[in-house]
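>>> task: produce atomic coordinates for the following.
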Amino acid sequence: MKNMKRLAVLLIFILTVTSFTGCSKKEDSSKTTVTDEDNTVDTDKNNNNEKESDTSADTDKEAQKNDSEELPDFIIEDTDTTITYINPMGNEQTVTKNPEKVVVLMNSILDIWYLSGGEAIARVSGSTNVPEAAKDIEDVGKVNAPSVEKILSLEPDLVILSSGRSQHVEMEDILKDNNIEYAYVDVSTNPYDSFIDVLRIFTKITGRDDIYETEIKELEDNVTTICDKVKDEEKPNVVILFGSSKYVKAQLPNGLVGNMVEMLGANNIITDAPVKNSSTVDFSLEKILEEDPDVILVVPMGDLEKVKTRMKEDLESNDAWGTLTAVKEGNIHYLPPELFHYKPNARYPEAFEYLAKILYPQVFEK
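Alright, predicted model coming up:
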């Protein structure tokens, strides 16, 4: 009997152990499922990380694309619709791109505007530096006295002005009050660099980067080639005389010809500027005699014969004039105004080559 009870107890014990073992397996199975779910979550996280990484990479690529063009320091921001730059007066200026109605208040600037793919509805009087396509557009008066009333009546989207003219600077408040956008530029100081800088601004406004990257880059390359061609030559001493029927002055290195002479490596013997931003100064014959230049360049303004008469009266009548090396060797050159008095713009390579042949004849006679 006792044996029967012991057997019953043993059976109950076996059944109990088996039951616990089964629960233990279910719990393990449950843990495995949870672990798999965790792995699934982790996999999702990994997928999300990969997506975030891809998005980040795309953003980086876009940023690299936007940063691929190296803009000059004076351009602060270039967006699809506007360009913001520091104008020559030191002020931040934002201009909306692709304006339809443009008025340009200086013809040498007008010429650069058209080189940049722009068009205008009005300009100032005159014929020099006026593109063929702009000859018959509206005339709004003289460069130093434009008609504000006429400009406002045209309701322009953009007015382009010269920061070097006080009459233009005085128009700023009027244009602001009438909600008319305007852009100040300067092409008078260090003219060649200013010319390139203004082209960069204008091609941004017109949306014609293609012009800057092809035609303008080619122009720059041609000028650089000419300058490089003479860089190892002995540098001549030069005086640049700016002559009219009324006076003769000397041009400084920041003037149109002075800038080109400097880029070609020659030495301008007149460098002092008593008046800030002036490109011409009064001079003494004694200074020229002291420095004894190798080359004398004359930039005529107005009638050439009247300029020559003024030169004779002011300089050549002095006996000491004939002692100058440049005079004795026949190195006095009257420069064509279309290249050296007015802005050459697209003809800059031609102007540089013309001047280089005078300053370094030995290079171009080879």
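>>> when you work out contacts or count neighbours from here on, use the C-alpha atoms and nothing else.
Will do.
>>> after the longest helix belonging to the chain comes which helix or strand?
Counting residues, the longest helix found in the chain (DSSP state H) is helix 2-67. The helix or strand immediately downstream of helix 2-67 is strand 75-78, counting by DSSP states H and E.
>>> just checking, what packs against that next one?
Applying 3 or more CA pairs under 8 Å, 6 or more residues apart in numbering; DSSP states H and E, one finds that strand 75-78 contacts strand 82-86.
>>> and this one, please, so the two structures can be compared:
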Amino acid sequence: MPLSAVKTACLNSSLADLWQLAGGSVDITVEESVERGFASPEALLVDSASGRNINTELLVAAEPDLVIGSADTASHVRLSSFLDKAGIDMILVDMDSFDDFLSVFHTLTDITGRSDLYEKYGEGQKTAIEEIIANAAGYESKPRVLFVRAGSAFSYVKAKRTDDHFAAKIIEDLGAVNIADEYGMLTDSLSLEAVLESNADKILVVPQGDEDASIAYITDLFSQPGWRDVRAIENGSVYFLPKELFHFKPNGRWAEAYEMMEEVLYE
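Model (predicted):
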């Protein structure tokens, strides 16, 4: 029996999406997977939120054949050694770029025996993305971009360097300049002085948490004295990127994410 047909636990919603995309069935997961439509309401839930606080006892008692967790989540990494002692197989996924996605997706479709899905969502997206990158290379002027991940309070508003976030890697692939790579202090706090000095052409914001609250907070912040003088804000070049493509891993929508980013950068 292929592993796609046996009991599998996916410890966050992006992993549930990824496993389904590879032809697997999500039997055990977290509440957010159900909310986002990547698991049935009948799935066993081992976390009532996004998957950072897994109920280990409930997970082990469910006797999964395979557990898929995130290498970026400390609680998942700690869980791996415990599950190993319990004789439960676990895959820790490290996916910070499209190339990482290809590698992980190849592994998962090998497990499910669905090479057709790898061709469709792996190689198919690769071809589309290569065309988008080639098209972006044709633009002579490369924008300077401030890429920000934002919650609904100032302490949760921080710029991301290219090696800190997959969306920032997309920006690099498309030839734009990420000013957080030059102004590292912006990754700790969004300093108005540094933002003014950086002279960004565009500000790209990915909401986290409550999307509406995040957008409302940033809109209010950027309307304040001082912030209104930032060139990108003054020129109306602030863009809110959808969470489904740029906060959560896009999985089967990587090509769509690249296409949207190209439009934002070079419109």
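>>> which residue ranges of the stretch 151-267 of the second structure form strands?
With strands called from DSSP state E, counting those that start in this stretch, the stretch 151-267 of the second structure shows them at 157-159, 177-178, 202-207, 238-240.
>>> most tightly packed of those strands?
Of all these, strand 157-159 has the most neighbours on average by mean count of other CA atoms under 10 Å, namely a mean of 25.
>>> look up how far Phe240 of the second structure lies from Phe98 of the second structure.
Phe98 of the second structure is 21 Å from Phe240 of the second structure, where distance means CA to CA, to the nearest Å.
>>> what about the residue nearest the centre of the first structure, helix or strand, and which?
Residue closest to the average C-alpha location in the first structure (CA atoms, centre = their mean): Asp197, at 2.6 Å. Secondary structure from DSSP H and E places Asp197 of the first structure in helix 191-206.
>>> what's the average distance of that helix to the second structure?
Once fitted to the second structure, helix 191-206 of the first structure is off its aligned match by 1.7 Å on average (mean CA distance after the TM-score superposition for the first structure).
>>> mean per-residue distance, the helix or strand that that helix is followed by to the second structure?
Next helix or strand after helix 191-206 of the first structure toward the C-terminus (DSSP H and E): helix 209-211. Per the superposition on the second structure, helix 209-211 of the first structure and its aligned residues are separated by 2.0 Å on average (mean CA distance after the TM-score superposition for the first structure).
>>> what span of the second structure lines up against the very next helix or strand once past helix 209-211 of the first structure?
As assigned by DSSP H and E, the chain's next helix or strand after helix 209-211 of the first structure is helix 217-229. Aligned by TM-score structural alignment, helix 217-229 of the first structure falls on residues 123-135 of the second structure.
>>> would you indicate which residues of that stretch are buried?
By neighbour count on 16 or more other CA atoms under 10 Å, the buried set for stretch 123-135 of the second structure is 125-126, 129, 132-133.
>>> one step back: what's the match for the residue nearest to the centre of the first structure in the second structure?
Under the alignment (TM-score structural alignment), Asp197 of the first structure pairs with Ser103 of the second structure.
>>> same thing with Met171 of the first structure?
Checking TM-score structural alignment: Met171 of the first structure goes with Leu79.
>>> check contacts around its match.
Contacts of Leu79 of the second structure were listed using CA atoms under 8 Å, 6 or more residues apart in numbering, and they are Thr56.
>>> what's the mean distance for the helix or strand harbouring it versus the first structure?
According to DSSP H and E, Leu79 of the second structure maps onto helix 74-85. For helix 74-85 of the second structure, the mean deviation from the first structure after alignment is 1.8 Å (mean CA distance after the TM-score superposition for the first structure).
>>> what residues sit buried inside the next helix or strand after that helix?
Using DSSP H and E, the helix or strand that follows helix 74-85 of the second structure in sequence is strand 89-93. Across strand 89-93 of the second structure, burial judged by 16+ other CA under 10 Å covers 90-93.
>>> right, and Asp210 of the second structure touches Ala216 too?
No - counting by CA atoms under 8 Å, Asp210 of the second structure stays clear of Ala216, with 10.0 Å between them.
>>> shared neighbours of those two, anything?
With CA under 8 Å, 6+ apart, Asp210 of the second structure and Ala216 have common neighbours Ser152.
>>> so what's the residue count around the residue in the second structure that Ala145 of the first structure lines up against?
The alignment partner of Ala145 of the first structure in the second structure, by TM-score structural alignment, is Asn53. Per other CA atoms under 10 Å, the neighbour tally for Asn53 of the second structure reads 15.
>>> my read: Arg144 of the second structure touches Val195, true?
No - taking contacts as CA under 8 Å, Arg144 of the second structure lies outside contact range of Val195: 11.4 Å.
>>> follow-up on the earlier one: name the residues of the helix holding Asp197 of the first structure that are buried.
So for helix 191-206 of the first structure, counting by 16+ other CA under 10 Å, buried means 191-192, 194-206.
>>> quick one: Val95 of the first structure is in a helix?
No - according to DSSP: H, G, I helix; E, B strand; the rest coil, Val95 of the first structure belongs to no helix; its state is strand.
>>> name the residues that touch stretch 100-107 of the second structure?
For stretch 100-107 of the second structure, the surrounding residues in contact (CA under 8 Å, 6+ apart) are 18, 22, 93-95, 118, 122, 251.
>>> adding distance to Ser152 of the second structure as columns, could you present these in a markdown table?
Output for those, formatted as a markdown table (distance: CA to CA, whole Å):
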| residue | distance to Ser152 of the second structure |
| --- | --- |
| Leu18 | 28 |
| Ala22 | 34 |
| Val93 | 29 |
| Asp94 | 27 |
| Met95 | 26 |
| Tyr118 | 38 |
| Gly122 | 35 |
| Asn251 | 26 |
